[in-house]
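Visitor: got a predicted structure here, sequence first:
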Amino acid sequence: MTSFPILTYLLLATIVLTFCNFYFWFSANKKKAFNWLIFSLNIYLLLHAIFVFTVRHFFTQFIYFNTVAPFVLVYGPLLYIAIELIRRNTIKRKTIYAHLALPSLIWFACLVLIFFYGEGNGFYLYYNIVLALLTPISLIGYAGYGISAILASNSSLKRYKLMVMPAILLLIFMSLISIIVPIYGDKLLSNAAATDLISMMIYSLMFATSILIFKYKTSIVFNEDNLQDLTVETEEFVSPAVKYERSSLTLQQLEAYKQSLHEFTLKNQPYLDSTLSLNSLAKLLRMPSHHLTQVLSTRLNQSFYTYVNGLRIRYAIQLMTENVDMNMSELALASGFSSKVSFYRQFNATKGCTPAAYKKSILK
């Protein structure tokens, strides 16, 4: 057993926190592809932590398992898939398979090494060389993609910036470790304190990842914005002209805000984010939320949810013609609705028929 207790505590904390994340996952919207991705990442992180803990404490004679297991190669592709889901609300399966193909191949080679060859032979040497080269290239490449995606003008991704940026930093940090370890491997192995320090950094990254997932899951479960589909307007109707008669905004300012709203939604499609709220859209537009409400009410004669759901319905109709193979659940999620039920309800209220009936009519 390791002489550095904090390593054990970090691994156990990661395992406990990932189990907590499962609880919050069952309380969230499991129909969203992004939530399924987070669920998969949480499982992978749990398996990683259990594997390391088991080897370090019960199979010390096979401690090299920890160095040859290519766990980190999967984190880059998972980040890529997450970013694509945030940006586009959908991703093709063949794209997922393409990005996970190389890690899967390396994992297969790892299992062959463990079960058929063992430590200290030619296959072990070649495997470690390949792993030492691929790991930093993969991590840096995916981290670079994440940075370029954030710098691009994409409102949906910027909304998740506080979660994506730490994940990118984790990849960069892991890539630095993957470069340092092969270069100074002999010196590190001969120095127990240095080895423990490297291990502590890696396990700290795993724990930090579980914290990110925990933070995301709790924000989803307890975020009132997710109740938007259940929102019922109960306020007594007041004419916009009367309601905003004391507003300081001029007609020119209202028109400028309206134009800004139109251009932003056309370019960035923020309505594809199912958690979009009035406040979050106002922040993206850099205008006070009450000004946005006034623009929607006086210039478009719509409430926020009517406006957003109208854009989602329009986008769904576009998808119907461009992607005829998409089923209604996929169509709902890709259009920014949080569920198939809310999609059907809003579509029927807008078009007077179900999405399936509408799709059938336009494809005749």
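Guide: Noted; the coordinates are in hand.

Visitor: going forward, measure contacts between C-alpha atoms and count neighbours the same way
Guide: Will do.

Visitor: which residue is nearest the centroid of the chain?
Guide: residue 82 (3.8 Å; C-alpha atoms, centre = their mean).

Visitor: dropping in the other structure now:
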Amino acid sequence: MKRLLKQIVFKYIGEEKRTHAPLNSHEKYKKSGLTESEAFYIREKIKKAFEEDKIYRNNTICLDELSEHIQDNRYKVSQVINMYFSKNFYSFLNDYRIEEAKHLLVSDSTLSVKAIMYEVGFNSKNSFYSAFKKITGLSPNDYRSAATMSFVQNEIQMA
């Protein structure tokens, strides 16, 4: 409960993507042997794989492939994602995919929602729509409409 409350507070103040010390030590990782410096190094490699290499676009990516990509132990990679990003692998993966989808929906109105879905790494329309709605509270089409409407309103106010 305490962890959930901290996540809500971080999200409310705009720090939902934690990158520092974990919220708390997970009981299941007590004996893992992962040092703080090793965790920091793995966390940086994960961030690079997602932010620079955009590995999330691979529609078959899994924890094993990420571990192979960053050349580290899959159990330690999983532990770092769970503890330092407060998510499981697939939630972490979907966050990156949806962030790019949001950007594409707003920046390129010529792309269909289906094309964007494939571009960011989803295989299934249902999975994409569910993840999108879970993260944004809107369907992709509603998000695009709301973003367009907001842009138009901002342009009117500036004129």
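Guide: Done, it's in. What you are looking at is a predicted structure, and each value in this text was computed from that prediction instead of being measured.

Visitor: which one in structure 2 is aligned with residue 49 of structure 1?
Guide: Pairing criterion TM-score structural alignment: no partner of residue 49 of structure 1 within structure 2 is identified.

Visitor: can you tell me how far residue 49 of structure 1 is from residue 164 of structure 1?
Guide: 22 Å (C-alpha to C-alpha, to the nearest Å).

Visitor: and for residue 176 of structure 1?
Guide: 19 Å.

Visitor: how many residues are close by residue 77 of structure 2?
Guide: 23 (other C-alpha atoms under 10 Å).

Visitor: who touches the corresponding residue of structure 1 for it in this structure?
Guide: Structural alignment (TM-score structural alignment) places residue 77 of structure 2 against residue 292 in structure 1. Shown in contact with residue 292 of structure 1 (C-alpha atoms under 8 Å, 6 or more residues apart in numbering): 257, 278, 282.

Visitor: got these as a markdown table, with secondary structure, neighbour count and distance to residue 33 of structure 1 columns?
Guide: What follows is the contacts of residue 292 of structure 1, written out as a markdown table (DSSP: H, G, I helix; E, B strand; the rest coil; neighbours: other C-alpha atoms under 10 Å; distance: C-alpha to C-alpha, whole Å):
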| residue | secondary structure | neighbour count | distance to residue 33 of structure 1 |
| --- | --- | --- | --- |
| 257 | helix | 20 | 33 |
| 278 | helix | 17 | 23 |
| 282 | helix | 17 | 26 |
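
Visitor: which of these sits closest to residue 195 of structure 1?
Guide: Lowest distance from residue 195 of structure 1 to the contacts of residue 292 of structure 1 (C-alpha to C-alpha) belongs to residue 282, with 49.2 Å.

Visitor: quick one: the closest one and residue 288 touch, right?
Guide: Yes. Look at residue 282 of structure 1 against residue 288 with C-alpha atoms under 8 Å: they come within range, at 6.0 Å.

Visitor: so residue 176 and residue 164 of structure 1 - more neighbours on which side?
Guide: residue 164 (20 against 15).

Visitor: before we move on, back to that, these two touch, right, the residue nearest to the centre of structure 1 and residue 36?
Guide: No. The criterion here is C-alpha under 8 Å, and residue 82 of structure 1 misses it with residue 36 at 10.1 Å.

Visitor: show me the contacts for residue 24 of structure 2.
Guide: Listed by C-alpha under 8 Å, 6+ apart, the contact set of residue 24 of structure 2 reads 3, 83.

Visitor: the stretch 101-250 of structure 1: helices as residue ranges?
Guide: For the stretch 101-250 of structure 1, helices defined by DSSP state H, counting those that start in this stretch occupy the ranges 122-151, 155-159, 161-183, 185-189, 192-222, 240-243.

Visitor: so for residue 9 of structure 1, which of these sits nearest?
Guide: Among the helices of the stretch 101-250 of structure 1, the nearest to residue 9 of structure 1 by C-alpha to C-alpha is helix 192-222 (9.6 Å).
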